[in-house]
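> Got a predicted structure plus its sequence, pasted below:
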Amino acid sequence: MRSTTIILTLVFLAVSLSTSALANPDHVLTVDPSSLGPEVSSLLYGIFFEDINHAVDGGLYAEMIRNRSFEHQDPVEGWFAVFESDCKATFSIETDRPLNKNNTKYLSFEIQSDDKLISLSNDGYDGIPLKKGERYLFSVFVRSDEEYNGEIKVMLANAKGEPEAEKNLGTAFSSEWEKYSVELQPNEGLDDGRLIITMKGSGKISFDMVSLFPEENWNGMRIDLLEMLEELKPAFVRFPGGCLVEGDSLENAYRWKDTIGPIEERKTNYNLWGYHQSYGIGFYEYLLLSEHLGAEPIPIFNAGMSCQVRGAEYCPMDEMDEWVRNVLDFIEFANGPSDSLWGSKRSELGHPEPFNIKYIGIGNENWGTEYHDRFPLFRQAVKEKYPEITIIFSGPPSYEGASFNRAWRWARSNGIEILDEHMYAVPEWMLRNTDRYDKYDRSGPKVMLGEYAAHAAGTRNTLQAAIAEAALMTGLERNSDIVIMAAYAPLFNREGWSQWTPDLIWFDNTRVYGTPSYHVQKLFNDNTGNVIISSSLTDEDIEIIGYWFKSLYHVCSYDFESKELIIKIVNPWPEEKKLRIEIGEEVQVTGKAEMISITSDNIFDENTFQNPDKVRPKTVGMSNLSNEFTLTFSGNSVTVLRLETTGL
């Protein structure tokens, strides 16, 4: 029997249980272990990672300085310079003799006063959070002219500018760029700290790549956000977007080669979500993250066209080689031997063994002739050199309608392997369409539901949205021979810096919580089983104001390793439902079971920083069960039963 942590943070749904039939159940669920359905895809539930809502910069990427390289459209965004009274000095952004070809801007001070103090500060994203006694690694590239005769200090300070940790960088600096690093350890913990660099002395002094990292990080990633991903145990990671891959022009489309190598040599890129990416987490780090999570990496590449939703720019067909070559070079980077051109670059970064990627995606939310003409260029080039790679074809942003139907016709007639569908819909639509994939052609392309979420009123992360998603997921699981991958989207949202709601995980400088949707995703992924077991429900369909819904949503599967029958039940209605469960004799229930449930008093409840556990699963153990028993499920609930069995 698999051990599951018992969480005592939520009042458990009302359950009445007996080993013999209770009078007048609302429904009878018949489970037929003699009739096995499709195998459950080993990649079914994954995550979609896009730098939206400051998911990376200001989020998972642990860098605490905003605009560390002065490369933003506003080069001094996030920076503040304060001059002591009567100080004769100016500052400017310069581009002559830059740090490197990818980092062309830097900040310079021309100082005429020998004994006046100048302070340069950065408070990151809503202040820099500092823990008492923890170590923080500061680094900066500095260059001076021969006449500079001053000293430079660096400190971590509170909002009033009072130092909590301070170090000297030195008094003599080279006329060539040199990197300086110190370790800072604050005396007190702060939520709203700031970094301050002070200068005193005359001459010209220049700065670039000003960086502050907590010593506690994993490959540059914030530990508490990483732990949230670890708990999800995703089967795949789709990255780095999304619309981000396309750009709102080809100029700021995502180019993976800009994201690898030394941090100071990575380009800063303005993304279509309205802020800048440092590329501190690039393709190499995404591959490391996938490996760390035990997840299949699913990289997505630009198809030579910017975001069609925003009015696309198309690369001319006779100039597509750059985009195709980018994909081929990446596959060599990820999978090639260490003595290959791009495989050697991977090895130099510290990963001599190949990552052995198996999938790539070409395009995101693309459609029509322009995409259909470009996709074959990628497929032909990849299949000629890497026939083992599976290529994912992009569907349009719509999940029904003319463009969607055209995409599927093209995919079927052109032998597409996997089609990427996206689905953002109101909860009612999801509840009405849980049998969507029952009707798909079994001989056609497989489906990756690369992005989906229920958008309830106000696009809030409510229990209502999570329940609708759970209902839809019963249909995904039941049709796992067609839907082989699915990911909620977006993944992260930084409070106060967002462009899109709802989202799976919310965070600020020091706190993080999972939404009800997060707990549903984790619940389903923890309880998939290996094969679908046939089941049927009496009085399943109900009509409400002219629309057909189901009274309960369910799916049954079997886990051969733990020898457990897994039954998922979703009750999206406010009324409790009494369910008689009858299991065929091909298996015998031993009596032991585990019941995990997500529910709350109000379907519009959601988690917050103040109450992060308001909607959260609770697990209880059960005993004395047989092949027939009755449970009462409260309204607004998602429940998983794991029944220990023998015989299958």
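Alright, I've got the coordinates. Numbers count the residues shown, from 1 in each chain.
> Every contact and neighbour count from this point should use C-alpha atoms.
OK.
> all helices for the stretch 401-550 of the chain, in order.
All helices of the stretch 401-550 of the chain, identified by DSSP state H, counting those that start in this stretch, fall at 402-413, 427-432, 463-478, 516-525.
> Mind checking those for the one nearest to Ser174?
Across these, Ser174 has its closest neighbour in helix 516-525 (51.3 Å, C-alpha to C-alpha).
> quick one: that closest one to helix 463-478, angle?
Orientation check (axes from the mean of the first three to the mean of the last three C-alpha atoms, to 10 degrees): helix 516-525 against helix 463-478 gives 20 degrees.
> which strands and helices sit next to helix 516-525?
Judged by 3 or more C-alpha pairs under 8 Å, 6 or more residues apart in numbering; DSSP states H and E, helix 516-525 is in contact with helix 223-232, helix 463-478.
> same thing but at 10 Å, please
The contact analysis (3 or more C-alpha pairs under 10 Å, 6 or more residues apart in numbering; DSSP states H and E) places helix 516-525 against strand 45-48, helix 223-232, helix 463-478, strand 483-488, strand 505-507, strand 588-599, strand 637-646.
> would TSV of those with mean neighbour count and distance to Leu107 be doable?
Output for the helices and strands packed on helix 516-525, formatted as TSV (neighbours: other C-alpha atoms under 10 Å; distance: least, C-alpha to C-alpha, whole Å):
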stretch	mean neighbour count	distance to Leu107
strand 45-48	26	36
helix 223-232	16	31
helix 463-478	27	47
strand 483-488	25	41
strand 505-507	23	31
strand 588-599	21	52
strand 637-646	23	55
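> which of the residues in stretch 165-173 are buried?
Buried residues in stretch 165-173, defined by neighbour count with 16 or more other C-alpha atoms under 10 Å: Ala165, Glu166, Leu169, Phe173.
> tell me which of those is nearest to Tyr180?
The closest of those to Tyr180 turns out to be Leu169 (C-alpha to C-alpha; 7.0 Å).
> so that closest one sits in a helix?
No. Assigned with DSSP: H, G, I helix; E, B strand; the rest coil, Leu169 falls outside any helix and is strand.
> Included below, for side-by-side comparison, is a second structure:
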Amino acid sequence: MKRLTALLALSLALGVQAQHTMTVDVAKPTAKIQPTMYGVFFEDINFGADGGLYAELVKNRSFEFPQPFVGWVPFGQVTVEDEKPCFDRNPHYIRIVNDGRLLRAGIDNEGYRGIGLKQGEEYRFSVYARTPDATPVKLSVELVNSNAENPVKKEIEIKGQEWQKVAVVLKSSFTDAHSRLRIVVQSKGTVDLDHISLFPVNTWKQRENGLRADLVQALYDLNPGVFRFPGGCIIEGNSLATRYQWKNSVGPVENRPLNENRWNYTFKHKAFPDYFQSLGLGFYEYFLLSEDIGAEPLPVVSCGLSCQYESNEIVSLDQLDPYVQDALDLIEFANGDVNTTWGKVRADMGHPAPFNLKMIAVGNEQWGEVYPERLEVFTKAIRAKYPDIKVVGSSGPSAGGEQFDYLWPEMKRIGVDLVDEHYYMAPDWFLTNAARYDSYDRKGPKVFAGEYAAHDHASGKANNLYAALSEAAFMTGLERNADVVHLATYAPLFAHVDAWQWNPDLIWFDNLRMMRTPNYYVQQMYGMNTGTDVLKLQMDGKPVTGQDSLYATAAWDEPTGEIIVKLVNVASHPAEVKIDFTGLKKRQLVSGTCTYLHDGDLKTVNTLEQETLVPRVRPVQVKGQTLELQLPEHFFGVYRLQLN
């Protein structure tokens, strides 16, 4: 006995761990996994749209900010006018008068914390312009670096008293994340300018009015199943007047009216008074992006309540019809024939084919009796006209508590198809809630984990390995309960390193670069390895939900004929794991790979300069119907196993 005790003590001292035996039953899948299971959620927070995903480089391009020169430095005689405008919903423009003195009239734009330009890349400048009198005017369009040098110039001539669009392409001779755009009136005379724009030519798919290519590529690489847009609290607005109205975001981009951003003053310690929405990235672009990245679109519409954190504005039930009609018109915009009113708008914008919208969310994270009584009106109207469209309701802003407990029964009573749950919690919460959905009602509405992220407050809510591993562990519970959980999206998605209000975030960027966080790679590893059917995985007769800091789930992938096992070891020591596969009959494992994230330090983060934590792939030795593994500490691995 003493010898056995001594050997055990020696084993522990050497770091040798007891073996954990798990079983996977391949013969009897327990649930179907929705192809929409893992996706992305976009909200214009942290300069995620203008200054981020939307590739426009000019801020306040139409001079519609409440202070019309925000973002601009005018010099010489420059005034804001609105007589005989070019665009009725963006009526302001500038008039520049050059009285003949050299370089005494023009305007200079700072972009979004600077304009990012790359050497050798081309940029498309455009402007709507006219000359009030008959005298032609010459403009110099210049790219100015952060040293105030302007080595890139092109001259254009404006003539004629009617508004006209003028465009020119400039090639940058330098790389600078904090450049500026300058327009100088070279000749004596007067010129009117509106909708001054500068886009990279190399946008995603080289589209004009396009999106930033590297950021869209990062979304595409997640292999998302669903794309929720445009928010979030953006939907609600700080007031009903500033709520997101999708009809303002379609049609000619030049005539989409400016909207105040919900997040400009929300955080008093990080206010951004220059944060507005040009709506250049609008609902048409969101639907197009969903199509591009292969994700089902999930638009969210206002339910007639402004943000309940900010105000108490409520649309009375007898005044709700326009809001309901907006939702019905949105479905027509997405799916309607080209002969319908809103289907024609979509077709005229360049997409005659429908977008095949299948679901719509009503409201974001409202609470109290005022929400379900309005949601019920929307649900009845949508079901009456579009019975195949799924309706997404909300369980409020928290993962539990009084409002959560009130709203879930209301969602069941109304009969919504999915309930949107949000949880921004500490990593420990995610670790201890891996079994959250094991006991959910299998016959009720399905779950949409619409906004979640682990907030490691001890590290300033950094996007570190600890947060990412806790999310990976929690997501094993989402997959294991795929009969209940149909959608899941991390939030927020984007953050500009020089203009953010909320952290953590999935992808960080500046004006030239971007960085994928460890959390991003967890999402990618799930999105690329979803599988089609849940397999029963147990240890000691129970799901693996944190025993000895281990978490696990397994799936069958019908198209490839592979078994996919996801294993998380949150402990600071290795773990030996043996997995026995039952129900294989005469089949055997013949090969396998492991894609994994691992680092010895839970506080490890990625930076714009270096992504330290990225998935790596290695082969896995398999034997018969058993897999024996040595899991390192602080480890998340996805094993794809091929049968003969």
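It's in. The shown structure was predicted, so the numbers you read here are calculated from the model rather than taken from an experiment.
> and the helices of the stretch 401-550 of structure 1 as TSV, adding distance to Ser290 of structure 1?
Converted to TSV, these look like this (distance: least, C-alpha to C-alpha, whole Å):
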stretch	distance to Ser290 of structure 1
helix 402-413	28
helix 427-432	29
helix 463-478	23
helix 516-525	16
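> who wins for proximity to Met221 of structure 1 among the ones you listed?
Minimum separation from Met221 of structure 1 across the helices of the stretch 401-550 of structure 1 (C-alpha to C-alpha) falls at helix 516-525, 20.1 Å.
> What range does the closest one cover in structure 2?
Counting by TM-score structural alignment, helix 516-525 of structure 1 pairs with residues 518-527 of structure 2.
> Same list as before, the helices and strands packed on helix 516-525 of structure 1 that is, but in JSON lines and with distance to Ala312 of structure 1 included.
Formatted as JSON lines, these follow (distance: least, C-alpha to C-alpha, whole Å):
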{"stretch": "strand 45-48", "distance to Ala312 of structure 1": "23"}
{"stretch": "helix 223-232", "distance to Ala312 of structure 1": "33"}
{"stretch": "helix 463-478", "distance to Ala312 of structure 1": "31"}
{"stretch": "strand 483-488", "distance to Ala312 of structure 1": "25"}
{"stretch": "strand 505-507", "distance to Ala312 of structure 1": "31"}
{"stretch": "strand 588-599", "distance to Ala312 of structure 1": "42"}
{"stretch": "strand 637-646", "distance to Ala312 of structure 1": "41"}
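> Can you tell me which of the ones you listed is nearest to Phe301 of structure 1?
Using C-alpha to C-alpha, those put strand 45-48 closest to Phe301 of structure 1, at 14.1 Å.
> elements contacting that closest one?
helix 223-232, strand 236-239, strand 296-301, strand 446-454, helix 463-478, strand 483-488, helix 516-525.
> what distance separates the fourth one from the centre of its chain?
Okay, so that is strand 446-454 of structure 1. Offset of strand 446-454 of structure 1 from its chain centre (C-alpha atoms, centre = their mean, to the nearest Å): 14 Å.
> Check the mean deviation of it from structure 2.
In this overlay with structure 2, the average offset of strand 446-454 of structure 1 from its partner residues is 0.7 Å by mean C-alpha distance after the TM-score superposition for structure 1.
> And that strand, what does it pack against?
Contacting strand 446-454 of structure 1 under the criterion 3+ C-alpha pairs under 10 Å, 6+ apart are the following elements: strand 45-48, strand 390-394, strand 418-425, helix 427-432, helix 463-478, strand 483-488.
> and those as a markdown table, adding distance to Ile205 of structure 1?
Output for these, formatted as a markdown table (distance: least, C-alpha to C-alpha, whole Å):
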| stretch | distance to Ile205 of structure 1 |
| --- | --- |
| strand 45-48 | 43 |
| strand 390-394 | 50 |
| strand 418-425 | 51 |
| helix 427-432 | 58 |
| helix 463-478 | 54 |
| strand 483-488 | 48 |
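> who wins for proximity to Gly203 of structure 1 among the ones you listed?
Going by C-alpha to C-alpha, the one of those nearest Gly203 of structure 1 is strand 45-48, 49.6 Å.
> Structure 2: matching residues for the closest one?
Mapped onto structure 2 using TM-score structural alignment, strand 45-48 of structure 1 covers residues 38-41.
> can you give me the strands in the stretch 101-250 of structure 1?
According to DSSP state E, counting those that start in this stretch, the stretch 101-250 of structure 1 carries its strands in the segments 106-111, 117-122, 128-130, 136-144, 151-157, 163-170, 178-184, 190-200, 203-214, 236-239.
> Run the angle between the fourth one and strand 178-184 for me.
If I follow you right, that is strand 136-144 of structure 1. Relative orientation of strand 136-144 of structure 1 versus strand 178-184 (the same axes, to 10 degrees): 150 degrees.
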